[in-house]
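1. sequence plus the predicted model coming up.
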Amino acid sequence: MATALKAQLGAACGIGTVGALFGACAELHAGKVAIEHGERRISYGELLDRVRRLTALLAARGLRRGDRIGLLSRNRPEYLEVELAAANLGVITACLNWRLSTRELAYCIELVSPKLLIVEAELAAGLPSSGTPALELGPPYENELARHGTRTPLPLAEPEDGLVILYTSGTTGLPKGAVISHRAMVMRALVFASELAIAPHATFVAWAPLFHMASTDHALATLLRGGTVIVVDGFQLDVLLAAVSRHSIGWLVLIPGMVEAFVEGLKAQRTKVKGVQVCGAMADLVPPHAIAEVTALLNAPYLNSFGSTETGLPPATRSLIMPGEAPTRLSKRQNAFCEIRLVDPADNEVAAGEPGELAIRGPTLFSGYWQAEETNARDFRGGWFHMGDVFRRNEDGSLDFVDRAKYLIKSGGENIYPAEIERVLLTDKRVTEVAVVRAADPKWGEVPVAFVACRDDAPLTEIELADLCRRELAGYKRPREFRFIGFTEFPRSTSGKVQRHELERRLKGSA
């Protein structure tokens, strides 16, 4: 094949950029609603106009391919405008967590050295002093937008350019900035839609923070396919109930910590659900009875997912829990379009039934952590991304999650995985939340301690929990202590996961 033809084919057949693909979709669906936010409706045509004006604004401010914007905002339509306009220029949007302390926020900003900060007015007071120029959302943003036309520079981005930086919720130290490329974001949209048969024009409710992968990944995916994104600032029960009654939703995000409140709302308001294709995530962290209730009420299967900011919802998000089922097993199925290995500490593949760290390669993977060469070299060794999550592969090819490798408890030479204990405790319908953490022990080195929350109308005793563990677990795996706390007392990340390091710190403080 001639070199010139190969170059032309490469350009024509390659993965598009997010900005270019959005522009093509918006022109096709100009009159359709792209974003709904409260009473406001923004059509694809209007959104494209605003994105083009913002692209021109950013270019006029001197932002160029490879530069970074720091975005500090709650969920609002402008969040997606900024990501799409930056995408046109090959500029990376660093999605800052507004819940962080000033010290943590200063670290995240300094890490990426943004040329511009775009900030919600109510959050501007908590912004650390950095000397970086800032543009405030609201009247200042709208005034600048109005001064720029819709003629923008030709898109400069390439598929492997960074699109967004999403910060991981550092469990033992400061957050790391995961760089998600245009290629990864487009492939996440394709893989998820393919695996779960999400309808092209299905609605997505972006209520989880847009600085989190669930909302940013799937809001952008929806806008590339002609669907409507309902932007909601956090878990607002009445708004979510109205959304499921009025819209046909593809994937309804439900996360640990809010499922049971959502169930109570559905029952109390007797909500008539228009249609949900798939609901939920992270089934391992949700009580089985809560999964059964919410799926029955929505008449939608629950997503037995496993993924991360770094991988997107692949590598193991093919398994679904049918409506009304209280799962007794949570084995997962490997996604298409990725490769998986389970390896020992020497990176040798383990046999079926043996625990091993999951290593993956595939097109949804991120491009590494920003300014973290040593970490990237370790985690991407051998051409595979090593996730730090331990699984067992069953004879039928399914995968059982064991635990995060860093949560492993070494007790008297035995390996104890907290997730196994938690799954046992969650089988009691009176338990609403549980987290097992390590505690120092002079004899065994480390022992498990369980923090447990119970339903207010159905208290449990330590003796009852100990009996349950005695029936289901080997002696060395049983918690040495049960600590009862309220459901809201569990410290959580933005994705609803319990922050175990905070509970371990609490243990040490009470010792």
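-> In hand now; what should we look at? Numbers count the residues shown, from 1 in each chain.
2. please count neighbours and contacts with C-alpha atoms only from this point.
-> Fine.
3. ok, now how distant is Pro327 from His37?
-> 36 Å (CA to CA, to the nearest Å).
4. got another, please set it beside the one above:
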Amino acid sequence: MHGFEVQSVRSIPDWLRGRAIHHPDHPALVAPEGTWTYRELYDAACEYAASLRILGVTEGDRVAVIAKTGVKYALMMHAIMQLNAVVVPLNWRLTGIELAKQVEDAEVAILLFDEGGATLARDVLQHVQPRYGGRAFESIERTTERVERSDIELTHMHAIIYTSGTTGVAKGAVITYQNHWWGAMASAMQLGLTPADRWLVPMPLFHVGGMAVLIRSLIYGTTVVIHNGFDVSAVNEALDSGDITMVSVVPTMLQRLIEHRRAGYPPALRCVLLGGSAAPKSLVARALALGIPVNQSYGMTETNTQATTLQSADALRKVGSSGKPLANMRVRIATPDGFTDEAGVEGEIVVQGPTVISGYWKRPDANAKSFRDGWFYTGDIGVFDEEGFLYVLDRRADLIVSGGENIYPAEVESVLVQYEGVREAAVVGQSDPTWGQVPVAFVVKASEVEMTELALANHCRQLLAGYKVPKAFYFVDELPRNASGKLLRRILKERLQ
């Protein structure tokens, strides 16, 4: 038609290479260890990529990373990207056994780790042996050779991020460069963008929220400021300096930041992106009263962070809302009668758009359940108001969100029943002023067995990350169930009130 044919774009120029050419002296990363310009970051990425190739890593290989130092994680990620390999970030809060299962599932070629993650990495390597073993980042020398990537294939995998499912079995969310690209475009349209933006990330970079900031700032050509862990004084000092324009936090972080504040932050701070779990209305209201520009968002690993975001202009009149869908996203409510956008109708939140992952790594069972007819079924319950603002009523029926970390009861319960004498176990979340929620366990034990809370806690610590270990154990004669045998967690939660 009209003598030409419209072609779909499958590849675009490499983001880091482009920034190094056009803005070589602009700061890309700022960390306690120093500052890296885009030229310096690109040079390091290309030279480390060559070193990884010498070790045997090739295009498409999965490379797992355990790094407690943010800038080392960033350098490893960028080197892996230049090789067209796939990043598998590992949550260093988990146990070696838990991470070994992820390494094995992803068929990882090599495990990279920094000094802070060395002990955990050695534990992982006792349970699984990647093709090229494990390698400390500090032992990898930059070579005089370079591996440079000129283009990015948008449909190629960038990362596999593991997120537990309701069964407690970790699932690898496959994130493509296309997911990142469209996520960056939609986020910029919702939150705005300036050349002087400096985005502070005081959270672990193994989470999709941390990774997304690294990638989006790369696309935008702005600056990422990395903190190695969350320190209230350090974050407040950075925000008070007037150098930070955006910061990503979870509710627990925001609560601690403003706990003793009597005033807001300098006007340079234009966005506090709040995610990770549903924030109490009282917390958001207090932050807004201090003049802090809070943008409540709703999203998850499967949507590559934001699916909806509340703009600061609506924050005061829509406290408790997660806002409206981003420009390239569709969000609806699924009910037994079909999809609806009608105000006041509660149901499961379903999401569609180019930021949504295409599926989980090697999990056709989970894909069939969660991805249907082009929609991702989140398992969360929500409702729209008359103006189309989304309110998330429950972060998955059974999910416990503690300090921004997801805890799935089934995983903890499976560990508890491994303890000799435990017949049944049920885990639910209990409200906590510091962490939002903490896990507690109800245990049915064999009548002839002597059992203590301390013994159960010690058993759990051997197999689970510390934040997953129940903070209290209640011994009961039986668990409440309905006629079909389904556990009634609601009754257990009521007992805690």
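-> Yep, that arrived. A quick note: this is a predicted structure, and the numbers were derived from the prediction, not measured.
5. TM value for the aligned chains?
-> After superposition, the two chains reach a TM-score (TM-score structural alignment, normalised by the length of the second structure) of 0.75; 420 aligned residues with a CA RMSD of 3.5 Å.
6. A helix includes Gly183 of the second structure, no?
-> Yes. The assignment for Gly183 of the second structure (DSSP: H, G, I helix; E, B strand; the rest coil) places it in a helix.
7. and it? What does it align with in the first structure?
-> Aligned counterpart of Gly183 of the second structure in the first structure: Arg188 (TM-score structural alignment).
8. helix, strand, or coil at the closest residue to that match other than its chain neighbours?
-> Distance criterion CA to CA, 6 or more residues apart in numbering; nearest residue to Arg188 of the first structure, sequence neighbours excluded, is Thr364 at 5.4 Å. Taking three-state DSSP as the rule, one finds Thr364 of the first structure in the coil state.
9. for Thr364 of the first structure, grab the count of nearby residues.
-> The tally of other residues near Thr364 of the first structure (other CA atoms under 10 Å) stands at 26.
10. contacting residues for it?
-> Residues in contact with Thr364 of the first structure (CA atoms under 8 Å, 6 or more residues apart in numbering) are Arg183, Ala184, Met185, Met187, Arg188, Thr311, Gly312, Pro314.
11. Val428 of the second structure now?
-> Residues near Val428 of the second structure by CA under 8 Å, 6+ apart: Asp398, Ile400, Pro409, Pro439, Val440, Ala441, Arg489, Leu492, Lys493.
12. just Cys25 of the first structure next, same as before
-> Leu223, Leu224, Arg225, Gly226.
13. mind running it again at 10 Å?
-> Tyr44, Gly45, Leu48, Leu223, Leu224, Arg225, Gly226, Gly227 (CA atoms under 10 Å, 6 or more residues apart in numbering).
14. can you lay out these as a markdown table showing neighbour count?
-> Listed next are those as a markdown table, based on neighbours: other CA atoms under 10 Å:
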| residue | neighbour count |
| --- | --- |
| Tyr44 | 26 |
| Gly45 | 20 |
| Leu48 | 24 |
| Leu223 | 25 |
| Leu224 | 22 |
| Arg225 | 20 |
| Gly226 | 22 |
| Gly227 | 26 |
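15. can you show me the strands along the stretch 151-300 of the first structure?
-> 162-167, 177-181, 204-206, 229-231, 248-252, 275-279 (DSSP state E, counting those that start in this stretch).
16. can you tell which of these is closest to Ser398 of the first structure?
-> Closest to Ser398 of the first structure of these is strand 275-279 (CA to CA; 20.3 Å).
17. so where is that closest one in the second structure?
-> Using TM-score structural alignment, strand 275-279 of the first structure lines up with residues 268-272 of the second structure.
18. ok, longest helix in the second structure?
-> In the second structure, taking DSSP state H as the definition, the longest helix is helix 38-54.
19. now the helices for the second structure?
-> For the second structure, the helices defined by DSSP H cover 15-22, 38-54, 70-82, 96-105, 118-127, 177-191, 208-220, 232-240, 251-258, 281-289, 364-370, 409-416, 453-463, 489-496.
20. can I get these in TSV with distance to Phe339 of the second structure?
-> Converted to TSV, the helices of the second structure look like this (distance: least, CA to CA, whole Å):
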stretch	distance to Phe339 of the second structure
helix 15-22	38
helix 38-54	46
helix 70-82	39
helix 96-105	35
helix 118-127	44
helix 177-191	24
helix 208-220	28
helix 232-240	42
helix 251-258	30
helix 281-289	28
helix 364-370	15
helix 409-416	29
helix 453-463	41
helix 489-496	27
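21. wait, which of the ones you listed is closest to Leu390 of the second structure?
-> helix 281-289 (14.3 Å).
22. span of stretch 234-246 of the second structure from start to end?
-> One end of stretch 234-246 of the second structure to the other measures 15 Å (CA to CA).
23. what does it contact?
-> Residues from elsewhere that reach stretch 234-246 of the second structure (CA under 10 Å, 6+ apart): 191, 193-194, 196-202, 223-225, 227, 229, 231-233, 247, 253, 256-258, 261, 264-273, 293.
24. quick one: buried ones out of those?
-> Among these, the ones that count as buried by 16 or more other CA atoms under 10 Å are 191, 197-202, 223-225, 227, 229, 232, 247, 253, 257-258, 264-266, 268-273, 293.
25. buried residues of stretch 99-113 of the second structure, list them for me.
-> Applying a neighbour-count criterion of 16+ other CA under 10 Å, one finds 99-103, 106-113 buried in stretch 99-113 of the second structure.
26. same question for stretch 391-405 of the first structure.
-> By 16+ other CA under 10 Å, the buried positions in stretch 391-405 of the first structure come out as Phe391, Arg392, Arg393, Ser398, Leu399, Asp400, Phe401, Val402, Asp403, Arg404.
27. so how far is the first residue of that stretch from its last?
-> First-to-last residue span, stretch 391-405 of the first structure, CA to CA: 10 Å.
28. with adjacent residues omitted, what lies nearest to the counterpart of Met329 of the second structure in the first structure?
-> If you follow Met329 of the second structure across to the first structure using TM-score structural alignment, you land on Cys338. Closest residue to Cys338 of the first structure apart from its sequence neighbours, by CA to CA, 6+ apart: Gly362 at 4.5 Å.
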